[in-house]
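> no sequence on hand, only this structure:
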């Protein structure tokens, strides 16, 4: 523990505990989860890219969401796997800043993407006849560009504000680098605190409010519309809402734990909840969208049946 105000060169991740030989079991489980995330998200990205029938705004936004899952999980899993095998859980300041940049830009982008997807569903369900006029390819490209550039800009500003702070400690009570500066700073952290609150409002509250508004409009149309309209809304909006609820839960806990004392929460539970939005969301999204989105499910079935017919044809020829 560093007691004097200084510019530290490394941080200690104190949430890790000695597991003995069990660390190899944990390493294997985490590695399997990471491989599952890569395979499932890459499969759906390739599926959307190579099938022209899925070259619609809704599925291209989904493709961007899956790419973001790969980005966020890669910001955590290799680091986590490396730390599991280490006996001394330290990390250089520069690498810590890099992980903070990746993890929090991932979170910001997740909310932004979900908000854009809800807006797209609002146009498709509430304005079906004008949908292709309102959601043009140019507009879609601009939205995707903003979805990726805005979080990078927000986090670049945040890191530039927090990096000059002098710290009274170098212990982060987590298994990955998070927003440590407010708790560890010896100097005045009022600016970064205000910026953090503004960032949370813009990156989390504004997208959630937009999603709530669009779904209120969608529900209004569903109650007054036909059975076909209600079925379309349920089939396309249920995965989106499930994804949002799952992600909000994980982010709210991370925000609370970074600002309040969470020592009363059991250690293992605290670790799991701290990585919930980085582990569960990249697994949850491919699963729920792959199973619930009928067009993606039908495309997978067509590919599988096509391969089956091709194998039968080759068998007959031989």
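In hand now; what should we look at? Since the model is a prediction, treat every value here as computed from it, not as a measurement. Numbers count the residues shown, from 1 in each chain.

> going by C-alpha atoms from here, please, whenever you check contacts or count neighbours.
Will do.

> confirm that residue 129 sits in a strand.
No. Read with DSSP: H, G, I helix; E, B strand; the rest coil, residue 129 is coil and lies in no strand.

> give me the neighbour count for it.
By other Cα atoms under 10 Å, the residues close to residue 129 number 11.

> also residue 70?
Using other Cα under 10 Å, residue 70 has 19 neighbouring residues.

> ok, residue 99 to residue 16 distance?
Distance, residue 99 to residue 16, using Cα to Cα, to the nearest Å: 17 Å.

> quick check: next helix or strand after whichever strand or helix holds residue 100?
Secondary structure from DSSP states H and E places residue 100 in helix 93-126. Downstream of helix 93-126, the next assigned helix or strand under DSSP H and E is helix 131-134.

> list the helices and strands that next one packs on?
Counting contacts by 3 or more Cα pairs under 8 Å, 6 or more residues apart in numbering; DSSP states H and E, helix 131-134 packs against helix 93-126.

> by contact count, what packs against whichever strand or helix holds residue 75?
Assigned by DSSP H and E, residue 75 belongs to helix 57-85. If contacts are counted by 3+ Cα pairs under 8 Å, 6+ apart, helix 57-85 sits against helix 22-50, helix 93-126, helix 137-162, helix 276-292.

> dropping in the other structure now:
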């Protein structure tokens, strides 16, 4: 019976004193999840309602917020259930689905940020051609590619993962991240090469593209008038902050996965969770504060909410 159970379910071994602090974990996870839902839904609704925000830049921001909602919904409900359960387990098929959802949306974020960088490049460096280049069709194509490419690559990766024979059924983390690769009896060389290819296409390449694009933008802005420099600062800085934060958290998560055997369990727990806490929570805050038009509508929204007398 135990062998059959272990062969069907994966146990999360990354929790620290879950029996003792289970309710505290639950309150923290639920609070963070509610904040993520409220903040990202606010950004999406504001962009949806106000016609002056129906521009490519804001549409990409709304897509990022939608990703954050789906990304968080793929993790937090399971976390809340696990911390109140006697055993923190997940079926192998559900684990592969979570792996697919979380990592494909993470790759989509990188591609959306590169699409936003291209939008800013055209807006600042080719302003007269902007309406022609960044038309409705271009936005639809960029959005489709940003969701489709990671989904296909991660679907293949998850399928290959599910076919691998497992010799270990206890994952080091608290959700199905890259640590599930360590559960296999033998690492497939083809799978390793495919994961490297996927990492380059939906992770490394978009980051390089964004860096190259923003270098060109700042060069053009530096040699232009003050209004162009102001526009570049106001619209590009939030994207750069989001990119830097998300890239650092992702790299840190990968490095933690590589060094797990040398780190205390509490450190592993904190570093595993930070990638699913900071990015979904910080993105709407950064855009809500730094993007002038969104910030203006948020202030109006809160001003309309009159205090009870």
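Okay, I see it. Everything quoted here is computed from the prediction, not taken from an experiment.

> quick one: buried residues of the helix holding residue 75 of the first structure?
By neighbour count on 16 or more other Cα atoms under 10 Å, the buried set for helix 57-85 of the first structure is 57-77, 79-81, 83-84.

> which bit of the second structure covers that helix?
Mapping helix 57-85 of the first structure onto the second structure (TM-score structural alignment) gives residues 56-84.

> and that stretch, how far out from the chain's middle?
Stretch 56-84 of the second structure sits 8 Å away from the centroid of its parent chain (Cα atoms, centre = their mean, to the nearest Å).

> hang on, the earlier thing: and the helix holding residue 75 of the first structure with helix 276-292, angle?
Put simply, helix 57-85 of the first structure runs at 140 degrees to helix 276-292, going by axes from the mean of the first three to the mean of the last three Cα atoms, to 10 degrees.

> and helix 57-85 of the first structure, how far from the second structure on average?
Following the fit onto the second structure, the mean deviation recorded for helix 57-85 of the first structure is 0.6 Å by mean Cα distance after the TM-score superposition for the first structure.

> that helix versus helix 22-50: what angle between them?
160 degrees.

> next, the angle from helix 57-85 of the first structure to helix 137-162.
Interaxial angle of helix 57-85 of the first structure relative to helix 137-162 (the same axes, to 10 degrees): 30 degrees.

> could you pull out the helices for the stretch 201-318 of the first structure?
206-224, 227-259, 267-274, 276-292, 294-317 (DSSP state H, counting those that start in this stretch).

> show me what residue 134 of the second structure aligns to in the first structure.
Taking TM-score structural alignment, residue 134 of the second structure has residue 135 as its aligned residue in the first structure.

> which residues touch its match?
Going by Cα atoms under 8 Å, 6 or more residues apart in numbering, residue 135 of the first structure touches 57, 120, 123.

> could I get these as a markdown table with distance to residue 303 of the first structure?
Output for the contacts of residue 135 of the first structure, formatted as a markdown table (distance: Cα to Cα, whole Å):
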| residue | distance to residue 303 of the first structure |
| --- | --- |
| 57 | 22 |
| 120 | 27 |
| 123 | 30 |
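
> looking at those residues, spot the one nearest residue 172 of the first structure.
residue 120 (39.7 Å; Cα to Cα).

> number of residues surrounding that closest one?
Using other Cα under 10 Å, residue 120 of the first structure is surrounded by 20 other residues.

> hmm, it is touching residue 60, no?
No. The criterion here is Cα atoms under 8 Å, and residue 120 of the first structure misses it with residue 60 at 11.0 Å.

> circling back: right, and the helices and strands packed on helix 57-85 of the first structure - which one's nearest residue 177 of the first structure?
From those, taking Cα to Cα, the stretch that ends up closest is helix 93-126, at 5.5 Å.

> now the angle from that closest one to helix 227-259?
Going by the same axes, to 10 degrees, helix 93-126 of the first structure makes 160 degrees with helix 227-259.

> buried residues, helix 93-126 of the first structure. List them.
Within helix 93-126 of the first structure, the residues that qualify as buried by neighbour count (16+ other Cα under 10 Å) are 93, 96-97, 99-126.
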